[in-house]
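*Asks:* what follows is a protein structure lacking sequence information:
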């Protein structure tokens, strides 16, 4: 869902931005300050073209003069850099026992960040109060226009409305609130809310192991279990945002995966949350018993059914349970055994805060799109 923004006085300057200007901006964002000659040489454009791009980007207040190149003969070249103070982005991640907020400037530099860990599941009221406090504090450290706001929640999100879907017996409090009005005081169309596993997979596709793999499935196992589906370079959310809810896959004899895990004593009957400590201990103890085997078989069946249906090029595993080498290896073996042909399987390197990382990257791209610096459609 894209962000609807008010009209600005610099719309004409932004509308004049060209593809070459976008290349210059991207070069400065990735590599840091450069002269017009440096832009010309590294992007492969003429010096007059580089000069014109620098002029347009300055007029739009997107880059600034930041000094000169020392030790140069003749006329001293002027250096240009991103005008970070042009605006900022805000990204919030809500999990069952932690909340994180990150504020970044236009150059994607972090202005302020905080992670609050509760240690125990938060109620809806606690989640809202803590989130509003974080957001207010974050805005005090920001400068310029708020260019984009993103939020990660541990429940499905309807891609048409941006509203969180309250799933039956969900262990996460976010499903019971309207994120836009309760936390940000913003209309739903002015922020981008998505599921935490989708945001984590987005990070994997942008700066992680899947940058060159357009088709993959990202499987997360923590207090909840779910997957993100990446098809042809974009997230696939389904008609209602429920794509990837593999905990609801039906296994023989008709149970869902979550129901099977409840029966095996790994998930709570009251809220379906998975006891990750017990799950890890089952596989760190030798020899593994029949219950451990049944747990692996159930999870592997749900994953294998998803892989067989979608035919992705790779599987990415994430979640605290994969810190157990024994669990990770047992699941890989079981999934491989259930598939008709091999598939690449790997484990993310981003850790528990991957959803916040993905939301931050999503906010940066959304801000650049808003400023005419990106012309690609929103991810997914």
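*Replies:* Happy to help now that I have it. If you're wondering where the values come from, they're calculated on a predicted model, not measured in any experiment.

*Asks:* from here on, contacts and neighbour counts on C-alpha atoms
*Replies:* OK.

*Asks:* quick one: residue 99 from residue 226, how far?
*Replies:* According to CA to CA, to the nearest Å, residue 99 and residue 226 sit 19 Å apart.

*Asks:* this is the comparison structure:
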């Protein structure tokens, strides 16, 4: 039986998507250059560009080719197509930026906050950043992608407050905060999941579809990636490891977060890890520091053993302000070599990976919105 031929509308939609995608990878192109990059004939590209101009998705930039031969016009995505908001909420403040479909940044806002600033202050900073960026870009903020240093309910996008969480922003609701300034969807996930996505796309585990990303900073977190996808679980709380039982300094089992209390590595009046103090210990040459490093390796090794049992990763990535230190990585490797299920341990390599991961998703989602706008009735 002969398969049915695709409709003319579907063929046009596919051609339009190819042209829009190539213009998302290049700031400007002539029709001949578009034809070369897409492998589509020049007459078909000319018809497509005309359609996209009429739809106000593509514009003639007014620039012309120089040199011998026929003069060509340069085309680009229309400037009014809007931007995506990318925001990162951390214990130190809110960082936000607007990006277009080519990944270019059109304004940045950074608001410093205290770790105990609270839900209202964080909401105010996030909302104000969105308003400021919306005014700077001259077009709509069509969607938002938010990274938060707290657990996130995957169904609602609200932050989830768990016991002993070092960053107290309660049940902050980013979709509600941004509803008045962002015209489209608001995607929220925790910072460790975004960091894992970034390392998978651009960092130390490119091409590795199954891995665990362990974040060690003021807070403790883990991301599980299986078949190239971050696994979030029923509520979105996969990787919340603070209360996972592991080996304490004296060999007795205790929650992971309590190990740092037992080692006197918490900030005063907080459950947050004292990162400066811990970094000093990791680099110190004395026997006392060695004992702390061994205790940390045993505790972290217990957490990783649980991850290996449940997730069966190909490798483990360790990141965060103190997680990727060479001495700690070496201690973890030594500990895991004695495990029945040893896997390689590697240090994360990206700077601000959570923001990089959120930015990448924002650019991807914005591109898809623009493509769908060309043929809103087509089933993609």
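*Replies:* Here it is on my side, so go on. Bear in mind that the values here come from a model prediction, so they are computed numbers and not experimental data.

*Asks:* tell me the helices and strands packed up against the longest helix seen in the second structure.
*Replies:* In the second structure, taking DSSP state H as the definition, the longest helix is helix 287-311. With contacts taken as 3 or more CA pairs under 8 Å, 6 or more residues apart in numbering; DSSP states H and E, helix 287-311 of the second structure sits against strand 245-247, helix 256-262, helix 275-283, helix 326-337.

*Asks:* residues touching that helix, excluding its own?
*Replies:* The contact list for helix 287-311 of the second structure (CA atoms under 8 Å, 6 or more residues apart in numbering) reads 212, 224, 226, 241, 244-249, 256, 259, 263, 281-282, 328, 331-332, 335-336, 339, 341.

*Asks:* try stretch 66-80 of the first structure
*Replies:* 28, 33, 34, 35, 36, 37, 54, 63, 64, 65, 81.

*Asks:* what number of residues lie near the residue mapped onto the fifth one from the second structure?
*Replies:* It stands for residue 36 of the first structure. Applying TM-score structural alignment, one finds that residue 36 of the first structure aligns to residue 31 in the second structure. By the criterion of other CA atoms under 10 Å, residue 31 of the second structure has 22 neighbours.

*Asks:* repeat for residue 337 of the second structure
*Replies:* 12.

*Asks:* also residue 148 of the first structure?
*Replies:* For residue 148 of the first structure, the neighbour count with other CA under 10 Å is 27.

*Asks:* which SSE is the counterpart of it in the second structure in?
*Replies:* Mapped onto the second structure by TM-score structural alignment, residue 148 of the first structure lines up with residue 143. Assigned by DSSP states H and E, residue 143 of the second structure belongs to strand 141-148.

*Asks:* after that strand comes which helix or strand?
*Replies:* Using DSSP H and E, the helix or strand that directly follows strand 141-148 of the second structure along the chain is helix 174-177.

*Asks:* compared with the first structure, how much does that next one deviate?
*Replies:* Once the two models are superposed, helix 174-177 of the second structure sits on average 2.9 Å from its counterpart in the first structure (mean CA distance after the TM-score superposition for the first structure).

*Asks:* export the helices and strands packed on helix 287-311 of the second structure to JSON lines and tack on distance to residue 54 of the second structure?
*Replies:* Listed next are those as JSON lines, based on distance: least, CA to CA, whole Å:
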{"stretch": "strand 245-247", "distance to residue 54 of the second structure": "61"}
{"stretch": "helix 256-262", "distance to residue 54 of the second structure": "59"}
{"stretch": "helix 275-283", "distance to residue 54 of the second structure": "56"}
{"stretch": "helix 326-337", "distance to residue 54 of the second structure": "57"}
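
*Asks:* what's the closest of these to residue 182 of the second structure?
*Replies:* For residue 182 of the second structure, the closest of those is helix 275-283, at 35.5 Å, according to CA to CA.

*Asks:* what's the average distance for the closest one when superposed on the first structure?
*Replies:* Here helix 275-283 of the second structure is compared with the first structure after superposition; its mean distance to the aligned residues, by mean CA distance after the TM-score superposition for the first structure, is 1.3 Å.

*Asks:* what packs against that helix?
*Replies:* Partner elements for helix 275-283 of the second structure (3+ CA pairs under 8 Å, 6+ apart): helix 287-311, helix 326-337.

*Asks:* so which bits of the longest one are buried?
*Replies:* Going back to what we said before, that points to helix 287-311 of the second structure. Along helix 287-311 of the second structure, these residues count as buried under the neighbour rule (16 or more other CA atoms under 10 Å): 289, 292-305, 307-308, 311.

*Asks:* check which element follows that helix along the chain.
*Replies:* Using DSSP H and E, the helix or strand that directly follows helix 287-311 of the second structure along the chain is strand 315-319.

*Asks:* which other residues reach that next one?
*Replies:* Residues from elsewhere that reach strand 315-319 of the second structure, judged by CA under 8 Å, 6+ apart: 210-216, 324, 329, 343-349.

*Asks:* which of these are buried?
*Replies:* Buried residues within these, defined by neighbour count using 16+ other CA under 10 Å: 210-216, 324, 329, 343, 345-349.

*Asks:* ok, residue 268 of the second structure - how many residues close by?
*Replies:* 10.

*Asks:* quick check: residue 168 of the first structure vs residue 158 of the first structure, distance?
*Replies:* Per CA to CA, residue 168 of the first structure is found 15 Å from residue 158 of the first structure.
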